[in-house]
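1. I would like the atomic coordinates for the input below:
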Amino acid sequence: VGTWPYMHRDCSIETLKAGKPVFCQARMARNVEEAREMLAAQKESGQVAMLCPPPIGLKWDRVIKRLLAEKTIGKVLTIRVSMMGGDYLDHDAPIHWRQIREYSGNNVLTLGIMAEVIHRWFGKHKSAMAYAQTHVTARMDPAIGEEREVDIPDAVWVNGEMENGALIQYSFSGLAHLAPKNCVEIYGCHGTIVYDFVEEKILTAQLGESSLKEMAPSDDQSKVWEVELDFIRAVRGEARPEPSFEDGVDYMEWVDAVTKSYRMGAKVTLPLGG
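-> Next up is the predicted model:
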């Protein structure tokens, strides 16, 4: 299913009803309600269903997991995610489908894809307190020949808690010209780990050290993005589908919690009802 998210539920459910396995693009759906319907259909059908995995952070995924498992920096206390660029600064640019909730759903920028990365390394979120900003509130839609409301924010800031006890802060923006490199910063009681997504580097420092140093993991510790092969293996029963529809429901729940928070101006706890 390679459409925009507004078609994912219907296409996936009909395919599962026809007795066929499903590979669906991310985001899984427009919201968690649609995602739950997809998961229910998958369970009823007994077919294999897999979502497109995020390439972000994939190369050194095994290394990060090992460093965390070995408690190289001790207990993780704080996580900071920065994903910022200037794509939405141009007043005259036409609207992008990702700025239209009808098509894209509740996801904002890289909120959903980074939730997948964070879930993979640290587990689930416990709460969200979010703030959103829209710089240009209406843009020309060439498909209809007139302006359309921009109903997905241009930027969102999120403060949250993780189930493992860590605090997390996300900065997502399409309004940041020459922003610093996109990265995840992991602060533990014994040191720091930084994953630079732009240059695919891992930097670390222990307490007492005055600067971060680049790790040099061997190539056999790296992973490559081979989604088609992963799906074939899952269909053959040789591997677990990853991300699964269960994983997708988890990250869509986080996306909806953030949306609910910035709309209400209040902290939202997870899991959401429903």
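2. hey, let's count contacts and neighbours off CA atoms from now on
-> OK.
3. quick one, helices of the stretch 101-250 of the chain?
-> Listed in chain order, the helices of the stretch 101-250 of the chain (DSSP state H, counting those that start in this stretch) span 101-104, 111-122, 227-235, 245-264.
4. of all those, which lies closest to M84?
-> helix 111-122 (11.1 Å; Cα to Cα).
5. against R240, how distant is A35?
-> From A35 across to R240, the span is 19 Å (Cα to Cα, to the nearest Å).
6. and the contacts of stretch 31-44?
-> Stretch 31-44 is contacted from outside by 9, 12-13, 16-17, 28-29, 48-49, 105-106, 245-246, 248-249, 252-253, 255-256, 274, using Cα atoms under 8 Å, 6 or more residues apart in numbering.
7. pull out the buried residues from those residues.
-> By neighbour count, with 16 or more other Cα atoms under 10 Å, those hold 9, 12-13, 16, 28-29, 48-49, 105-106, 245-246, 248-249, 252-253, 255-256 as buried.
8. how many other residues sit next to A179?
-> 14 (other Cα atoms under 10 Å).
9. I'd say it and M84 touch.
-> Yes. In terms of Cα atoms under 8 Å, A179 counts as a neighbour of M84; the distance is 6.1 Å.
10. tell me the residue furthest from the middle of the chain?
-> Here the chain reaches farthest from its C-alpha mean at G208, the gap being 33.3 Å by Cα atoms, centre = their mean.
11. from S82, how far out is that residue?
-> Separation of G208 from S82 (Cα to Cα) stands at 25 Å.
12. try Q206
-> Applying Cα to Cα, the value for Q206 to S82 is 22 Å.
13. first vs last residue of stretch 163-170, how far apart are they?
-> End-to-end distance for stretch 163-170, by Cα to Cα: 16 Å.
14. what's the residue nearest to P55 when sequence neighbours are not counted in contact with, if anything?
-> Among residues not flanking P55 along the chain, W225 sits closest, at 6.2 Å (Cα to Cα, 6 or more residues apart in numbering). Shown in contact with W225 (Cα under 8 Å, 6+ apart): P55, L58, K59.
15. please give me the structure for this one as well, since I'd like to look at both together:
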Amino acid sequence: MSDNIRVGLIGAGANTKLQHIPGFKKIDGVEIVSVTNRSIASSQAVADEYEIPNVIDNWIDVVESPDNDAICIGTWPYMHHPMVLMALECNKHVLTEARMAMNSVEANEMLTASKINQDLVTQIVPAPHTFKIDKTVKRLLSENAIGEILSVDLNISLNGFVETESPVHWRQIRDFSGNNVMALGIWYETLMRWIGEASSVIALSRVHVKSRKSEDGKNNVLTIPDHLEILSEMYSGPLAHIKMSNVTGLASSDSAWLFGTEGTLFIDLENLNVFLGKRGDSKLEPVSIPKNEVGVWRVEEEFINAIRGDEIITHTSFEDGVRYMEFIDAVQLSAQSGKKIKLPF
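-> This next block holds a predicted model:
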């Protein structure tokens, strides 16, 4: 393929405008040639703002167009599966927004299609929250800074006290979001970077807010949990406890604790600070993050480099997407059945 790469955008929401469009535009030899959004008016607005030459009225025409080499999908999860499959059929490289799919069945079909089309690059937008510290955390664990990892606690509080007045968000509507729950997928993806995959899941869930109105006044009955408690056995050895909630008012700031035989790592996820204490210490001490370990957002650069043959996708591969979608499905199956669910499926 020529070093000149033409990209078509399907969906131009917040992350596409904040990250993908600027990211592609700063890469030499890359041109965003077309955009389609939820309406012609919104598509035209994006095209005018970012100087994109072609406004297309439906996504199929973007995928089928011979005028682009790669597709960037920025839609809600319910469209990722059909769009990815069609893009690969049309010989297009694909960058798709996270959450990978509605469920692990769709995710596995997407992975299979990517393997059939091995000459094409496929990538999922990664969980970016811990880029700054990921390399340092992984180095400390590889150096056995805390010894054998015994237990992991991940605590994520997304909102605060229960509130019932805000309109429904698409992430709370199963027809759009599938089995995805709150930010579970991206935080499990982060855990996988640090300690690998889960071998089993036991979960309890609650839906405390039973319904919300959409902006047009329609009432939406909610079935996606707003509170999760998960226990997982990890292949690397530890038990991991994940608590994620939209209803825990005045909870302490988001954090991860990794307890080992010889030490403890505490990660302040709000400020991205890392603390380490070893056997015999009286308290945790801050860990400096070396400049060469500070990770940054380079999703579009990685995608284009992979197309040009200069890099292999690591953030995030379809294989890892399947892993987090299977974990999400296992959480739902366990919560529904009251049983331990083994992974992988």
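16. and the TM-score between them?
-> The TM-score (TM-score structural alignment, normalised by the length of the first structure) is 0.96; 271 aligned residues with a Cα RMSD of 1.2 Å.
17. filter the contacts of W225 of the first structure to the buried ones?
-> Using 16+ other Cα under 10 Å as the burial test, the contacts of W225 of the first structure include L58, K59 as buried.
18. looking at the second structure, which of the contacts of W225 of the first structure still make contact?
-> Retained in the second structure: P55, L58, out of the contacts of W225 of the first structure (criterion both residues aligned by TM-score structural alignment, their matches' Cα atoms under 8 Å).
19. taking the contacts of W225 of the first structure one by one, which sit in helices?
-> Within the contacts of W225 of the first structure, no residue falls in helices by DSSP state H.
20. so which of the contacts of W225 of the first structure comes closest to F172 of the first structure?
-> Among the contacts of W225 of the first structure, P55 lies closest to F172 of the first structure (Cα to Cα), at 17.6 Å.
21. what's the counterpart of the closest one in the second structure?
-> Using TM-score structural alignment, the equivalent of P55 of the first structure in the second structure is P128.
22. what does Y6 of the first structure give?
-> Aligned by TM-score structural alignment, Y6 of the first structure pairs with Y78 of the second structure.
23. coming back round to it: in terms of neighbours, single out the busier of Q206 and S82 of the first structure.
-> Neighbour count, other Cα under 10 Å: between Q206 of the first structure and S82, S82 has more, with 21 against 18.
24. please pull up the equivalent of the more buried one in the second structure.
-> Residue correspondence to the second structure (TM-score structural alignment): S82 of the first structure is matched to N155.
25. so what's its match up against?
-> Applying Cα under 8 Å, 6+ apart, the residues near N155 of the second structure are I242, K243, M244, D254, S255, A256.
26. map the fifth one onto the first structure.
-> Looking back up the chat, that one is S255 of the second structure. Aligning on TM-score structural alignment places S255 of the second structure opposite C183 in the first structure.
27. residues in contact with stretch 317-337 of the second structure: which ones?
-> Counting by Cα under 8 Å, 6+ apart, stretch 317-337 of the second structure makes contact with 100-101, 103-104, 107-108, 110-111, 114, 122-124, 179-181, 184-185, 188-189, 197-198, 201-205, 230, 339-345, all of which sit outside it.
28. could you rerun that using 7 Å?
-> 100, 103-104, 107-108, 111, 122-124, 179-180, 185, 188-189, 201-205, 340-341, 344-345 (Cα atoms under 7 Å, 6 or more residues apart in numbering).
29. which stretches of the stretch 51-200 of the second structure form helices?
-> Using DSSP H, counting those that start in this stretch, helices in the stretch 51-200 of the second structure cover 59-64, 80-89, 104-116, 131-142, 174-177, 184-195.
30. got JSON lines for those helices, with distance to E148 of the second structure too?
-> Shown next, in JSON lines, are these (distance: least, Cα to Cα, whole Å):
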{"stretch": "helix 59-64", "distance to E148 of the second structure": "48"}
{"stretch": "helix 80-89", "distance to E148 of the second structure": "39"}
{"stretch": "helix 104-116", "distance to E148 of the second structure": "31"}
{"stretch": "helix 131-142", "distance to E148 of the second structure": "9"}
{"stretch": "helix 174-177", "distance to E148 of the second structure": "37"}
{"stretch": "helix 184-195", "distance to E148 of the second structure": "11"}
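31. residue range for stretch 225-244 of the second structure in the first structure?
-> Aligning stretch 225-244 of the second structure against the first structure (TM-score structural alignment) gives residues 153-172.
32. repeat for stretch 270-284 of the second structure
-> Aligned by TM-score structural alignment, stretch 270-284 of the second structure falls on residues 198-212 of the first structure.
33. contact partners of that stretch?
-> With contact meaning Cα under 7 Å, 6+ apart, stretch 198-212 of the first structure is reached by 73, 181-182, 190-196, 213-215.
34. repeat that with 8 Å
-> Contact with stretch 198-212 of the first structure is made by 57, 59-60, 73, 181-183, 190-196, 213-215, as judged by Cα under 8 Å, 6+ apart.
35. among these, the buried ones, what's the ChimeraX command?
-> To isolate the buried members of those in ChimeraX, using 16+ other Cα under 10 Å:
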select :57,59,60,73,182,183,190,191,192,193,194,195,196
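36. please, where are all the strands along the stretch 151-300 of the second structure?
-> Using DSSP state E, counting those that start in this stretch, the strands of the stretch 151-300 of the second structure run over residues 198-206, 211-213, 219-221, 227-234, 239-245, 255-260, 263-268, 273-278, 285-287.
37. so which of those comes closest to L150 of the second structure?
-> Comparing the strands of the stretch 151-300 of the second structure by their distance to L150 of the second structure (Cα to Cα), the top pick is strand 255-260, with 5.1 Å.
38. and that closest one with helix 184-195, angle?
-> Strand 255-260 of the second structure runs at 30 degrees relative to helix 184-195, counting by axes from the mean of the first three to the mean of the last three Cα atoms, to 10 degrees.
39. strand 255-260 of the second structure vs the first structure, average offset?
-> For strand 255-260 of the second structure, the mean deviation from the first structure after alignment is 0.8 Å (mean Cα distance after the TM-score superposition for the first structure).
40. what is that strand packed up against?
-> Packing partners of strand 255-260 of the second structure (3 or more Cα pairs under 8 Å, 6 or more residues apart in numbering; DSSP states H and E): strand 149-157, strand 263-268.
41. turn the ones you listed into TSV, including distance to I73 of the second structure.
-> Formatted as TSV, these follow (distance: least, Cα to Cα, whole Å):
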stretch	distance to I73 of the second structure
strand 149-157	27
strand 263-268	32
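42. tell me which of those lies nearest to T223 of the second structure.
-> Closest of those to T223 of the second structure is strand 149-157, at 19.2 Å (criterion: Cα to Cα).
43. chain center to the closest one: distance?
-> Counting by Cα atoms, centre = their mean, to the nearest Å, strand 149-157 of the second structure is centred 19 Å from the centre of its parent chain.
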